[in-house]
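S.K.: Here's my sequence, what's the structure:
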Amino acid sequence: MTRMDRRTRVLVIAIVVAFIAFLDGAVINIALPAIEAELGGGLTLQQWAVDAYLLTLGALILLAGSLSDSFGRLRILRIGLYGFAVTSVVCAIAMDGAVLVVARALQGAAGALLVPSSLALIIANFPAAEQGRAIGRWTAWTTSAFLIGPILGGVLVDLVSWRLVFAINVVPIAAVLVMMRPLGRDEPNPDRARVDWLGAVLGVVGLGGTVFALIEQGRLGWDDPLVYIPAVVGVVALVAFVLWERRAAAPMLPLTLFRARNFAAGNLATWFIYAAFMLGLFALPIFLQEVGGFSATLAGVATLPPTALLVLLGAWFGTLGGRYGPRFFMTAGPIVVAVGYLLTLMIDLPVQYWWQVFPGMIVVGLGMAMTVAPLTSAILGAVEPSRAGIGSAVNNAVARIAGLVSIASIGVIVAGQLDVDGYRRVAIVTAALLVVGGVVSWIGIRNPAATAPDVGAVQPATSAETPAPEDRPRS
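M.R.: As a prediction, the model looks like this:
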């Protein structure tokens, strides 16, 4: 195999692997009402079907990067693919909610191995001069998962079954495993770093305990030992995680990264912004199907405008952010998204999509396009190039964990029922989180010295190439 043939094969494999992981996150929200209708469990099962996956994915994605570096990209990628295939089949054949939730948690653990390894595979096989173009193609193709996912999920649910949403993963996984055969095996890494297993365990226990309490309190109440004991254990584990990461020889989460102002402020803004992104896009498809009477396919199409505008305009706003600095866009973008969600407060029964939902979704998409690429640029620009990989992984983990917590909290927000009043409360909370994210950006983010503009009178300036918008909305 020539070097060029190998690079082409590696790029295709990396794209398909990430596409599988992103597609799974994009289709699940559309399938939730059908899953609940067959398995029962109400809103609690719907929350767990999403959060079980996000829990292990968010908690283990940093560890996965370390495993990839230590034991080899191809080895970790194969393990992740086999794990994702098996757990997808278990999800597809699950006959009760408990089995589905456990399988989704294991699927998230397998998914955590895929995305970091796919990017690391590109870095390892492409020379520095070609990496930017290769990652750009990776980003463009994997972004299409967020366009295809809602429609594909809706069609599969309406015409066949929600079970096919999971079972279909097996086909591309089998194709990728066949494509990987000519790549051989990884060379041993004699200088592999120590893996932070204790940090990973503390992270999973901490997030698992707090998320369990947030979801189950709606059913059991805060005074139930099954709620407050996991909550206490979770909080203690999270505190212990931070303390351990400060002293660990090879920490899973290098806290020294947060000494950079834009990295710290950008990740704090990410927490609020992505908590809102995922909360809003979790609630709306469920509401449209269960209350509005939309089919799964129509609900998927109805929530497509934000992703379509993100794909169409994201690179343009990324260029503007690189030219004028990210601060203005990270401030204005979330506030524009907040306005979009406030426009959906017009929702009532019967749902009139074109004037109650569509205008708000267009504004939401415009604001998301303004926000995502400049946010990524600000965060990655705040760390040394040699640490850009871990910086991106930290930001991805923050975004996913923020969504995990916000979805876990939806039962508190809607008081157990996602009716018209419940959705309106979600829209208000979503808008409030976005405004906070915008304010944090304005206060905390600083434009690079050579590109710092006055917001009222923007002056063009040169800047480094804007990184691709890797941290788009996840499910």
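
S.K.: can we go C-alpha only for contacts and neighbour counts from here?
M.R.: Noted.

S.K.: Tell me which stretches of the stretch 101-250 of the chain form helices.
M.R.: Listed in chain order, the helices found in the stretch 101-250 of the chain under DSSP state H, counting those that start in this stretch are 128-159, 163-167, 170-180, 197-220, 225-247.

S.K.: Adding distance to residue 189 and mean neighbour count, write those helices out as CSV.
M.R.: Listed next are the helices of the stretch 101-250 of the chain as CSV, based on distance: least, CA to CA, whole Å; neighbours: other CA atoms under 10 Å:
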stretch, distance to residue 189, mean neighbour count
helix 128-159, 21, 19
helix 163-167, 35, 20
helix 170-180, 20, 15
helix 197-220, 19, 21
helix 225-247, 24, 17
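
S.K.: I'd like those helices as CSV, with distance to residue 286 appended.
M.R.: Rendered in CSV, the data for those read as follows (distance: least, CA to CA, whole Å):
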stretch, distance to residue 286
helix 128-159, 12
helix 163-167, 16
helix 170-180, 26
helix 197-220, 17
helix 225-247, 26
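
S.K.: Can you say which of those helices is nearest to residue 425?
M.R.: Between residue 425 and the helices of the stretch 101-250 of the chain, the tightest spacing by CA to CA is seen for helix 197-220, at 15.9 Å.

S.K.: still on that earlier bit, tell me which of the helices of the stretch 101-250 of the chain sits nearest to residue 363.
M.R.: Of all the helices of the stretch 101-250 of the chain, helix 128-159 sits nearest to residue 363, with 17.3 Å by CA to CA.

S.K.: Show me what that closest one is packed up against.
M.R.: Identification of packing neighbours for helix 128-159 by 3 or more CA pairs under 8 Å, 6 or more residues apart in numbering; DSSP states H and E yields helix 3-39, helix 97-125, helix 163-167, helix 296-302, helix 305-324.

S.K.: Specify the stretch among those that is closest to residue 401.
M.R.: Closest approach to residue 401 among the helices and strands packed on helix 128-159 (CA to CA): helix 97-125, 12.4 Å.

S.K.: got the buried residues for the closest one?
M.R.: The neighbour-count criterion (16 or more other CA atoms under 10 Å) identifies 97, 100-123, 125 as the buried residues of helix 97-125.

S.K.: Would you do the same for the sequence below? I want to compare the two.
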Amino acid sequence: MYAEERKEKSIITVFLGFLLGLVYFSNNSLIIAISSIQQDLGISTMNINWVVNSYNISIVSILVIAGRICDRLGSARALQYSLPIYVGGSLLILFAQETFVLVLGRFFQGWSLAFLYPCLARVVTGNFQGKELGKAIGLYNGIASIFMPLGFFIGGWICTYGTWRYIYIIDGGWGIILWFLTFFLLKKDSPKKHTKIHIPGFLLFSAGLVCFIAVIMEGKVWGWSSPLSLTLFGGALLFFFLFYLVNRKAKDPLLHFQLFRSPSTIAAFFVMFSVSTVYLISVIWSIYLQAHFFLSPLAAGTLLLLTVVPTVFFSPFIGSLIDRVHIGRLISLGLLLGAAGTGIILLGLNQNHIWILVLGFVVYGNYLIFCRTPTSILLYSSIEPARRGKIFAVYKLWSQIAVLTGFSFLAANMASVEVNLIEERFAEYQITDIPISEARQVTISKEALEKIEAEYPVGTVDLVKKIVQQAGVEGLESTMWVPIYIFLLTFLLFNLYCWKTKSTF
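M.R.: The predicted model follows:
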């Protein structure tokens, strides 16, 4: 009986690893495929922002109530309802011929995976207790982390020797298999039928989030002081204020602001929010390596793989290291490694030197181990077990908001610098009859290239391509300084807070 129970628990742990691995594979394969998608569909840099962030917007908005829906339905039933939505999103992306369909598919994928995190928490805490719980979490995270490098490598291989659409055949098939297995591997846990969903709070939060992100993403295009930008920003503030009032009066609020009381909780949230803002910088690296460094998707994927290899190999040892070294020191080391790794990558891009890039990606990968993992441990060790579920939901929500806001700003900043430089160079060469929006498509759209060749004098295409490529390089270089500043500022403020509160962690 005991042997059968252990076997059953081992199978559940492996299943959870493959479930979480789907998220890692999907995200990392998209990162490396984004340049191929951009060229195939002729998507602008700003619209790439929407392709990436539609996924994050849906996760953040649904995550507010996903835990409650899982409580009400039970984890098995919630997964059985949500995974088909993920498969549907993969099919939309597979057959997408325009940006809107691609964005919609990503939105459905994010919507589905928002239910994954609370379901994982319910399944693992429902099947494992005591020392078994820590081992189970470590094992399924270890299995899932294998798919981080596989996402980069397989995605790069597919885009080099096939078409990026094959990735979403794997994605959809993976989702179907996992959905099928939920009926056999997951027991129907007891749902909490009296759990309230709080629809008004959810709608207010989602409306505020969409208005805020729209301004962050499009503000430089519309103009920060334009009526549309000001209206949306004012709407975001109003919706968030109304959400705060509704949330405050609720008996069981969606967000528990009183959780932010202990110094360690505040420190953990601050560090995670700060570093999450630059989490998707790898999307911009992927585009640059392929569009301006002229690497194949496979070569670019192999380089980016170096950012996750340290996590796969060294994560099992971080726990024993934390027993010997203060968590605060490890977090500080991780922040410095993040700044140093980004700086080395920037140097490699400037010098056009592949081995400097290799070193930079490896150093950057170690930041993930020494910063993100200890930060999670710092958070969970500071609260009692009964409140960890609520903390996890808030923690995941704020980290996703940071990812969403950070990438929106980075992509918008890069696009803005690129447009300004193209305008300056066009004025310098007296190119006045080619729209900037059309010129920016020459490196990613064959149609735009053919149009300029047909309508403008010989030599114009080569000049425009040179201007656009150089603008893209300079736009990336200016954007790369942002994460360096964020890492260093976070390091300074974190240590200042530790000194001010006399916290040793």
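
S.K.: quick revisit: nearest approach to residue 323 of structure 1 belongs to which of the helices of the stretch 101-250 of structure 1?
M.R.: Going by CA to CA, the one of those nearest residue 323 of structure 1 is helix 128-159, 18.2 Å.

S.K.: on average, how far is that closest one from the matching bit in structure 2?
M.R.: Once fitted to structure 2, helix 128-159 of structure 1 is off its aligned match by 1.3 Å on average (mean CA distance after the TM-score superposition for structure 1).

S.K.: Which of the helices and strands packed on helix 128-159 of structure 1 sits closest to residue 61 of structure 1?
M.R.: helix 97-125 (4.7 Å).

S.K.: so where in structure 2 does that closest one end up aligned?
M.R.: Using TM-score structural alignment, helix 97-125 of structure 1 lines up with residues 99-127 of structure 2.

S.K.: Kindly check the end-to-end length of that stretch for me.
M.R.: Distance between the two ends of stretch 99-127 of structure 2: 42 Å, counting by CA to CA, to the nearest Å.

S.K.: Go ahead and measure how far that stretch is from the middle of the chain.
M.R.: Averaging C-alpha coordinates over stretch 99-127 of structure 2 and over its chain gives two centres that are 13 Å apart (CA atoms, centre = their mean, to the nearest Å).

S.K.: what sits against the aligned residue in structure 2 for residue 422 of structure 1?
M.R.: Per TM-score structural alignment, the equivalent position to residue 422 of structure 1 in structure 2 is residue 475. Contacts for residue 475 of structure 2 (CA atoms under 8 Å, 6 or more residues apart in numbering) come out as 413, 414, 415, 416, 417, 418.

S.K.: In helices only, show me those residues.
M.R.: The subset of those located in helices under the criterion DSSP state H comprises 413, 414, 415, 416, 417, 418.

S.K.: number of nearby residues for the fourth one?
M.R.: Read that as residue 416 of structure 2. When neighbours are counted by other CA atoms under 10 Å, residue 416 of structure 2 registers 17.

S.K.: and it, how far is that from residue 382 of structure 2?
M.R.: As for residue 416 of structure 2, its distance to residue 382 of structure 2 is 42 Å (criterion: CA to CA).

S.K.: Please name whichever of the helices of the stretch 101-250 of structure 1 is nearest to residue 288 of structure 1.
M.R.: Ranking these by their distance to residue 288 of structure 1 (criterion: CA to CA) puts helix 128-159 first, at 12.5 Å.

S.K.: centre of the chain versus the closest one, how much separation?
M.R.: Computed by CA atoms, centre = their mean, the separation of helix 128-159 of structure 1 from the middle of its chain amounts to 13 Å.

S.K.: Just the angle for it relative to helix 97-125, thanks.
M.R.: 160 degrees (axes from the mean of the first three to the mean of the last three CA atoms, to 10 degrees).

S.K.: picking that back up, export the contacts of residue 475 of structure 2 as CSV, with columns for distance to residue 336 of structure 2.
M.R.: Conversion of the contacts of residue 475 of structure 2 to CSV gives the following (distance: CA to CA, whole Å):
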residue, distance to residue 336 of structure 2
413, 24
414, 24
415, 28
416, 28
417, 27
418, 29
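
S.K.: Just flag the most distant two among these.
M.R.: So, the contacts of residue 475 of structure 2 by CA to CA: farthest apart are 413 and 418, at 8.5 Å.

S.K.: re earlier: can you tell which of the helices of the stretch 101-250 of structure 1 is closest to residue 73 of structure 1?
M.R.: Each of the helices of the stretch 101-250 of structure 1 has some distance to residue 73 of structure 1 by CA to CA; the shortest is helix 170-180, at 11.5 Å.

S.K.: mean distance, that closest one to its aligned residues in structure 2?
M.R.: Helix 170-180 of structure 1 versus its aligned partner: 2.1 Å mean (mean CA distance after the TM-score superposition for structure 1).

S.K.: For that helix, grab the matching residue range in structure 2.
M.R.: Under TM-score structural alignment, helix 170-180 of structure 1 corresponds to residues 172-182 of structure 2.

S.K.: For the matching stretch, what is the distance to the chain centroid?
M.R.: Its chain's C-alpha centre lies 23 Å from the corresponding centre of stretch 172-182 of structure 2 when counted by CA atoms, centre = their mean.

S.K.: What of stretch 116-129 of structure 2?
M.R.: Centre to centre, stretch against its chain (CA atoms, centre = their mean), the figure for stretch 116-129 of structure 2 is 22 Å.
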